[in-house]
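# okay, predicted coordinates and the sequence, questions at the end:
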Amino acid sequence: MHATAALRTAARTPLIRFLGRRTVPQSVDHTPRPHPASPTGILPDSFAAYRIKAQQHGPLGRASFTQGAIGRNSGASLGAVQPKQGEFFDRTELPSRFHRLPWSEAEIEAIETGGASLFA
């Protein structure tokens, strides 16, 4: 007797029962709305208007590229960059207590052997 053939003839009933028919509701409003967390709470007039105002690593508008505003001047011509009061660009500018400590030979050996040299 073929057990698989006997199982195929029985009607399969799913374990999950869905309530109601599978229909898409017609009353869903698909009109565009601003995101609830948007700062202005309004939609832009058009995508072109959005791109003129948008900033992502610099202006996105075409006018700034065609007029040569981006990349026209060298970085040196923009002036020196100085850190604000209390800010530092490098750790070596901090007081000596914040400098990196030199590695000892024992620490280097422990790192290179994966810690096995500490127990050998």
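Arrived safely, thanks for sending.

# contacts and neighbour counts: CA atoms only from here.
Will do.

# which stretches in this protein count as helices?
According to DSSP state H, the chain carries its helices in the segments 3-9, 47-53, 62-66, 105-112.

# okay, these in CSV with mean neighbour count next?
Listed next are the helices of the chain as CSV, based on neighbours: other CA atoms under 10 Å:
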stretch, mean neighbour count
helix 3-9, 9
helix 47-53, 12
helix 62-66, 11
helix 105-112, 12
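
# residue 82 is nearest to which of these?
helix 62-66 (27.1 Å; CA to CA).

# who are the packing partners of the closest one?
Contact partners of helix 62-66 among helices and strands, from 3 or more CA pairs under 8 Å, 6 or more residues apart in numbering; DSSP states H and E: none.

# contacts for that helix next, please.
Contact with helix 62-66 is made by 52, 70, as judged by CA atoms under 8 Å, 6 or more residues apart in numbering.

# repeat that with 10 Å
48, 51-52, 58-59, 69-72 (CA atoms under 10 Å, 6 or more residues apart in numbering).

# below is an additional structure, to be compared with the one above:
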Amino acid sequence: MHATIALRNAARTPLIRFVGKRSVPQSIDHTPRAHPASPTGSLPDSFAAYRAKAQQHGPLGRASFTQGSVGRSAGASLGPIQPRHGEFFDRTDLPNRFHRLPYTEAEIEAIETGGASLFA
């Protein structure tokens, strides 16, 4: 006899048992409320008002993002792209002590063999 057939024919008994009868609460308040950690403690008037003030990699309500106007102005018109004092765009702009160290021959061999060369 195959075990799969025996298991398929057996009645399934759940491993967890609930005490009492199922009951759905009748008085649940689903009205929108501001999150307890909200800085303002209030809800926005509408989604459009929220989106006009929201930030996601820049203002979302900017007119340049409306349909048909993307790319209308040059990127240089957005302003300079220089990092502020103490900010760096790439690791190579940092002092030498923060640069990546070159790999040794042993490390390259370990990477290429998937670590097997460490045990051979």
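Thanks, I have it. Here the structure is a predicted model, which is why all the values come from computation and not from measurement.

# nearest residue to the middle of structure 1?
Centroid check for structure 1 by CA atoms, centre = their mean gives residue 56 as the closest residue, at 13.5 Å.

# so how far is residue 50 of structure 1 from it?
12 Å (CA to CA, to the nearest Å).

# returning to what we had before: any chance of TSV for the contacts of helix 62-66 of structure 1, columns distance to residue 114 of structure 1?
TSV is the format used below for the contacts of helix 62-66 of structure 1 (distance: CA to CA, whole Å):
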residue	distance to residue 114 of structure 1
48	57
51	53
52	55
58	46
59	50
69	54
70	50
71	49
72	52
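
# ok so, going back, counterpart of the residue nearest to the centre of structure 1 in structure 2?
For residue 56 of structure 1, the aligned position in structure 2 is residue 56, judged by TM-score structural alignment.

# if I look at that match, how far off is residue 75 of structure 2?
Relative to residue 75 of structure 2, residue 56 of structure 2 is positioned 18 Å away (CA to CA).

# can you check residue 22 of structure 2 too?
Counting by CA to CA, the gap from residue 22 of structure 2 to residue 75 of structure 2 is 61 Å.

# for residue 41 of structure 2, same thing?
Separation of residue 41 of structure 2 from residue 75 of structure 2 (CA to CA) stands at 38 Å.

# ok, now residue 88 of structure 2?
Counting by CA to CA - residue 88 of structure 2 and residue 75 of structure 2 are separated by 20 Å.

# try residue 117 of structure 2
From residue 117 of structure 2 to residue 75 of structure 2 the distance is 50 Å (CA to CA).

# these two: which has the busier surroundings?
The neighbour comparison of residue 117 of structure 2 against residue 75 (other CA atoms under 10 Å) goes to residue 117, with 13 against 10.

# surely the more buried one touches residue 111?
Yes: between residue 117 of structure 2 and residue 111 there is a contact at 8.9 Å, judged by CA atoms under 10 Å.

# distance to residue 33 of structure 1 for the helices of structure 1 - can I get that in TSV?
TSV is the format used below for these (distance: least, CA to CA, whole Å):
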stretch	distance to residue 33 of structure 1
helix 3-9	51
helix 47-53	15
helix 62-66	27
helix 105-112	57
